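K.L.:
Provided below for reference: sequence and predicted model.
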Amino acid sequence: MAFHNPNRWWPKENISDIVDKYIKVYQLDLLITFDRGRISGHRNHKSIAFRIEYYIEKSSKTPLINEISTASFIFEFSSIIDIFRPIIKFLPRLFRSLFSTKFPFIFSSPNDQRILFVSSPFRYFKGLKAVHVHRSQMIWYRHIYTTFSRHMFINDLDKYQQLHYYYLFFFSPVKYSFSFCSFLQSIME
């Protein structure tokens, strides 16, 4: 089965087996996915979404799942400039984290429903390098996307609540690296 055709639905068994392999090999305990498919509308991404649901149904143990919150179109191409808006949203949580142990009678512990990822310049360039591995995908507008997309720099995640579409990124706390491009590479071989 050729997985390099973005206009085809990919077979659920194959995707499920590959996901299972990566979870076991890298001992993943966190899956990061797009929220309800608003970031990308590609057919192959949608097929991965349904195939991940199949994996969850057949698997006895799945890792924790978080979803990347899609930025509105206004902020989608704001690059790093949009950093202040999510940080302001996360300030109450930050204060609760800092002071809940010192003053538990005033500050409650922060909930673990939301996570904020801000890429350092090093991580941005590492992500850029990972995207450029797929030379056939790097057409002119992808260069614009990787330069200006907020999602290359800032991502706020919500804890997964119920089954719906899954777009797949792997995150390994042990390795501290995203392995999405490695995953794509393995299915394109």
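P.N.:
Cool, got the structure.
K.L.:
switch to C-alpha atoms for all contacts and neighbour counts from now on
P.N.:
Noted.
K.L.:
show me the helices in the protein, by range?
P.N.:
With helices called from DSSP state H, the chain shows them at 12-25, 43-58, 73-76, 84-99, 121-132, 140-148, 180-188.
K.L.:
adding distance to residue 115 and mean neighbour count, write those helices out as a markdown table.
P.N.:
As requested, these are arranged in a markdown table below (distance: least, C-alpha to C-alpha, whole Å; neighbours: other C-alpha atoms under 10 Å):
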| stretch | distance to residue 115 | mean neighbour count |
| --- | --- | --- |
| helix 12-25 | 21 | 16 |
| helix 43-58 | 21 | 19 |
| helix 73-76 | 18 | 12 |
| helix 84-99 | 9 | 14 |
| helix 121-132 | 17 | 14 |
| helix 140-148 | 22 | 14 |
| helix 180-188 | 19 | 15 |
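K.L.:
residue 169 is nearest to which of these?
P.N.:
Nearest to residue 169, of all the helices of the chain, is helix 180-188, at 4.9 Å by C-alpha to C-alpha.
K.L.:
could you give the angle of that closest one to helix 121-132?
P.N.:
10 degrees (axes from the mean of the first three to the mean of the last three C-alpha atoms, to 10 degrees).
K.L.:
for helix 180-188, name the packing helices and strands.
P.N.:
Where contact means 3 or more C-alpha pairs under 8 Å, 6 or more residues apart in numbering; DSSP states H and E, helix 180-188 is packed against helix 12-25.
K.L.:
what is the helix it packs on packed up against?
P.N.:
Using 3+ C-alpha pairs under 8 Å, 6+ apart, helix 12-25 is in contact with helix 43-58, helix 180-188.
K.L.:
picking that back up, so which of the helices of the chain is nearest residue 67?
P.N.:
Residue 67 sits nearest to helix 43-58 of all the helices of the chain, at 12.1 Å, using C-alpha to C-alpha.
K.L.:
if I look at residue 89, how far off is residue 188?
P.N.:
As judged by C-alpha to C-alpha, to the nearest Å, residue 89 and residue 188 stand 39 Å apart.
K.L.:
again but with residue 121, I slipped
P.N.:
Separation of residue 121 from residue 188 (C-alpha to C-alpha): 29 Å.
K.L.:
what of residue 96?
P.N.:
As judged by C-alpha to C-alpha, residue 96 and residue 188 stand 45 Å apart.
K.L.:
before we move on, what about residue 46?
P.N.:
For residue 46, the distance to residue 188 - C-alpha to C-alpha - is 17 Å.
K.L.:
comparison target below:
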Amino acid sequence: MSRKKVGVLISGRGSNLSALIEAARDPNYPADIVGVLSNKAAAPGLATAAHEGIATASLAQSKFPSREMFEDTMTQVLESWEVDIVCLAGFMRVLGEDFVSHWQGRLINIHPSLLPAYRGLDTHARALADGATEHGCTVHFVTLGLDEGPAILQARVPVLAGDTPETLSARVLVEEHRLYPQALAKLARGEVTI
């Protein structure tokens, strides 16, 4: 079995990165995490990856004259790792047209809501403010519209009486860590396309 090579983009601790690394330890898993790229040099997820022997790189967008040049350099790094698929795992930048087009159909993200509900930030607080009875997460293909790409998989959690954004987030995160490796496996096996 030839495993797809995966690059992961992060901005922080990368808890979903850890879930993907854990899944890829299984030799029968159809994807291998070969590199982790962050837009923040201090992102704890870089240390996690390095500890696992995975290639790492960090690029600060502020060091580039334009977003296009920053994203072109990200693509060069990913291609140097011979990446087949790119996973966003808490990468807190909106990606531009050239990058999204280049990786179209091979670029996925996990979002902490049941898309199309609650695109963007502060999803847990917004769900609670709306009196939602269920919430969850979505793995989706990345397209130019923010959190608008087709869903691959979703997981639902009930909203409980007394929930705060923090308690709801913690329950959704458990599902994210289960769902993301499943969705990546489906893409790596060719079971889903955009």
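P.N.:
Sure thing, it's come through. None of these values were measured; they are calculated from a predicted model.
K.L.:
TM-score for this pair?
P.N.:
The TM-score (TM-score structural alignment, normalised by the length of the first structure) is 0.30; 104 aligned residues with a C-alpha RMSD of 5.7 Å.
K.L.:
show me the strands in the second structure, by range?
P.N.:
Under the criterion DSSP state E, the second structure contains strands at 4-10, 31-38, 55-58, 85-88, 107-111, 134-141, 151-158.
K.L.:
does anything pack onto the third one? Which helices or strands?
P.N.:
If contacts are counted by 3+ C-alpha pairs under 8 Å, 6+ apart, strand 55-58 of the second structure sits against strand 31-38, helix 44-51.
K.L.:
can you put these in JSON lines and add mean neighbour count?
P.N.:
Shown next, in JSON lines, are these (neighbours: other C-alpha atoms under 10 Å):
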{"stretch": "strand 31-38", "mean neighbour count": "25"}
{"stretch": "helix 44-51", "mean neighbour count": "19"}
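K.L.:
give me the neighbour count for the closest residue to residue 118 of the first structure other than its chain neighbours.
P.N.:
Counting by C-alpha to C-alpha, 6 or more residues apart in numbering, residue 154 is the residue found nearest to residue 118 of the first structure once chain neighbours are left out, at 4.6 Å. Neighbourhood size, residue 154 of the first structure [other C-alpha atoms under 10 Å]: 23.
K.L.:
can I assume residue 154 of the first structure is in contact with residue 123?
P.N.:
No: counting by C-alpha atoms under 8 Å, residue 154 of the first structure does not reach residue 123; the two are 11.0 Å apart.
K.L.:
turn the strands of the second structure into a markdown table, including distance to residue 168 of the second structure.
P.N.:
What follows is the strands of the second structure, written out as a markdown table (distance: least, C-alpha to C-alpha, whole Å):
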| stretch | distance to residue 168 of the second structure |
| --- | --- |
| strand 4-10 | 22 |
| strand 31-38 | 27 |
| strand 55-58 | 31 |
| strand 85-88 | 21 |
| strand 107-111 | 14 |
| strand 134-141 | 8 |
| strand 151-158 | 9 |
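K.L.:
of all these, which one comes closest to residue 172 of the second structure?
P.N.:
Of all the strands of the second structure, it is strand 134-141 that lies closest to residue 172 of the second structure, at 5.5 Å by C-alpha to C-alpha.
K.L.:
which strands and helices sit next to the closest one?
P.N.:
Packing partners of strand 134-141 of the second structure (3+ C-alpha pairs under 8 Å, 6+ apart): strand 107-111, strand 151-158, helix 165-188.
K.L.:
grab the nearest non-local neighbour of residue 141 of the second structure.
P.N.:
residue 108 (4.4 Å).
K.L.:
so who does that neighbour touch?
P.N.:
85, 86, 87, 88, 139, 140, 141, 142 (C-alpha atoms under 8 Å, 6 or more residues apart in numbering).
K.L.:
re the thing from before, now tabulate the helices and strands packed on strand 55-58 of the second structure in TSV and tack on distance to residue 69 of the second structure.
P.N.:
TSV is the format used below for those (distance: least, C-alpha to C-alpha, whole Å):
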stretch	distance to residue 69 of the second structure
strand 31-38	16
helix 44-51	22
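K.L.:
of all those, which one is nearest residue 157 of the second structure?
P.N.:
Judged by C-alpha to C-alpha, the one of these that comes nearest to residue 157 of the second structure is helix 44-51, at 26.0 Å.
K.L.:
if you count contacts, what does that closest one end up packed against?
P.N.:
When contacts are defined as 3+ C-alpha pairs under 8 Å, 6+ apart, helix 44-51 of the second structure packs onto helix 15-24, strand 31-38, strand 55-58.
K.L.:
for the longest one, packing partners?
P.N.:
Helices and strands touching helix 15-24 of the second structure, by 3+ C-alpha pairs under 8 Å, 6+ apart, are strand 31-38, helix 44-51, helix 165-188.
K.L.:
could you dump the ones you listed into TSV with distance to residue 70 of the second structure added?
P.N.:
Output for those, formatted as TSV (distance: least, C-alpha to C-alpha, whole Å):
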stretch	distance to residue 70 of the second structure
strand 31-38	12
helix 44-51	19
helix 165-188	26
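K.L.:
right, so of the ones you listed, which gets closest to residue 18 of the second structure?
P.N.:
Short answer: helix 44-51, nearest of those by C-alpha to C-alpha, at 7.5 Å.
K.L.:
who wins for proximity to residue 185 of the second structure among the helices and strands packed on strand 55-58 of the second structure?
P.N.:
strand 31-38 (6.6 Å).
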